[in-house]
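Undergrad: The sequence and its predicted three-dimensional model are supplied below.
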Amino acid sequence: MSKKALLLAALFVLVLFRVPALAASPSPSAGGAATFAHAWTSYSDKEKKSFLFGLATAARAICSDLSTFQKDAKPQEIESHFRDCFNTYAGMEPDRVIAAINALYADSKNAMIPIDGAYRIALMQVRGDKVDEIIIQSRKYGEGLKKQLEQQHKGQ
């Protein structure tokens, strides 16, 4: 349950960052539709770092709350739970995470992977995890989002 709450809160934070960037920035692609890759690449390096620090702050706040609400937990258990929670959702070495997101979005096939998904993939890559299958699934999800957005746009 705690991971679901953390994920929902992180997605809420990401939607706040992502939606205005997509709405305001038309893509230079041939189709003319905005993409998450275009939104990300339009950010300055300072904005990208601010985005990561915002995510880390949100993860810290949520993980702190989730860790301290454990009844009958010893201080070392609370600290361990917090560390596990935070390390799952917050990045290390922002420059490496940013470089991994930049590399992911350099492939046009990944343009519609939402920024929160690109962030998670980048964290996994920096940690040395295999992400090929996750990228394939994220592309499918992104294409589904693209279709939904196109349908909503046609309905307006």
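TA: Everything's here; your move. Numbers count the residues shown, from 1 in each chain.
Undergrad: Going by C-alpha atoms from here, please, whenever you check contacts or count neighbours.
TA: OK.
Undergrad: Point to the residue nearest the middle of this structure.
TA: With distances taken as Cα atoms, centre = their mean, the residue of the chain nearest its centroid is Asp116 (1.6 Å).
Undergrad: Now do it against Ala24, distance only.
TA: Note on Asp116: its distance to Ala24, by Cα to Cα, to the nearest Å, is 18 Å.
Undergrad: what's the answer for His81, then?
TA: 39 Å.
Undergrad: what does Ala56 give?
TA: Counting by Cα to Cα, the gap from Ala56 to Ala24 is 25 Å.
Undergrad: let's bring in a second one:
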Amino acid sequence: MSKKALLFAALFVLVVFRGPALAASASSATFAHAWNNYSEKEKRSFLFGLATAARAICTDLTSLQKNLKPQEMENSFRGCFNNYAGMEPDRVIAAMNALYADSKNAMIPIDGAYRIALMQVRGDKVDDIIVQSRKYGEGLKKQLEQQHKADQ
């Protein structure tokens, strides 16, 4: 996926979920701010949307594997779905809340924070991923600031 597509996706998430991107300056608009301003219902809706998307994608990917037997198809689907969808929304939301409580993580995109939280809930080590995600988020922040300056 190109950098422009990723930037567009990040901005879309901010706008759809009452993100501050349009109302505030680029320096104060963060993914953490957007996440922390969601109600509990909005946070659950976000997770439900991701699970729905994972289900649709995994169904398509599984159905493309024509040579699989029915049990293999089911196992393939479950493996795909379980890799991308959180089964315990309260724990995933709590992990995302904790991740965004650290100001260093403010610019980690919400989908990345979700993935990190999901891994944490499963007991995976995520320290290196958080460091990489922070770097990526800071790069996004610089791009947004440059775009904001160019638009003025």
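TA: Structure's in. What do you need? Every value quoted in this text rests on a predicted model; they were computed, and no experiment measured them.
Undergrad: what TM-score comes out when they're superposed?
TA: Scored against TM-score structural alignment, normalised by the length of structure 2, the superposed chains reach a TM-score of 0.87; 144 aligned residues with a Cα RMSD of 2.2 Å.
Undergrad: you'd agree the residue nearest to the centre of structure 1 is up against Phe12?
TA: No: Asp116 of structure 1 is beyond contact range of Phe12, at 10.1 Å (criterion: Cα atoms under 8 Å).
Undergrad: Show me where structure 2 has its strands.
TA: Here structure 2 has no strands by DSSP state E.
Undergrad: quick one: buried residues of stretch 58-65 of structure 1?
TA: Across stretch 58-65 of structure 1, burial judged by 16 or more other Cα atoms under 10 Å covers Ala58, Ala59, Arg60, Ile62, Cys63, Ser64.
Undergrad: Please apply the same query to stretch 88-106 of structure 2.
TA: Pro89, Val92, Ile93, Ala95, Met96, Asn97, Leu99, Tyr100, Lys104, Asn105, Ala106.
Undergrad: same check, this time on stretch 116-131 of structure 1
TA: For stretch 116-131 of structure 1, a neighbour-count test (16+ other Cα under 10 Å) marks Asp116, Gly117, Ala118, Tyr119, Arg120, Ile121, Ala122, Leu123, Met124, Gln125, Val126 as buried.
Undergrad: How many neighbouring residues does Asp132 of structure 1 have?
TA: 11 (other Cα atoms under 10 Å).
Undergrad: Which residues are in contact with it?
TA: Applying Cα atoms under 8 Å, 6 or more residues apart in numbering to Asp132 of structure 1 gives no contacts.
Undergrad: Just tell me what it corresponds to in structure 2.
TA: Aligned by TM-score structural alignment, Asp132 of structure 1 pairs with Asp127 of structure 2.
Undergrad: roughly how far apart are that match and Gly139 of structure 2?
TA: Taking Cα to Cα as the measure, Asp127 of structure 2 falls 19 Å from Gly139 of structure 2.
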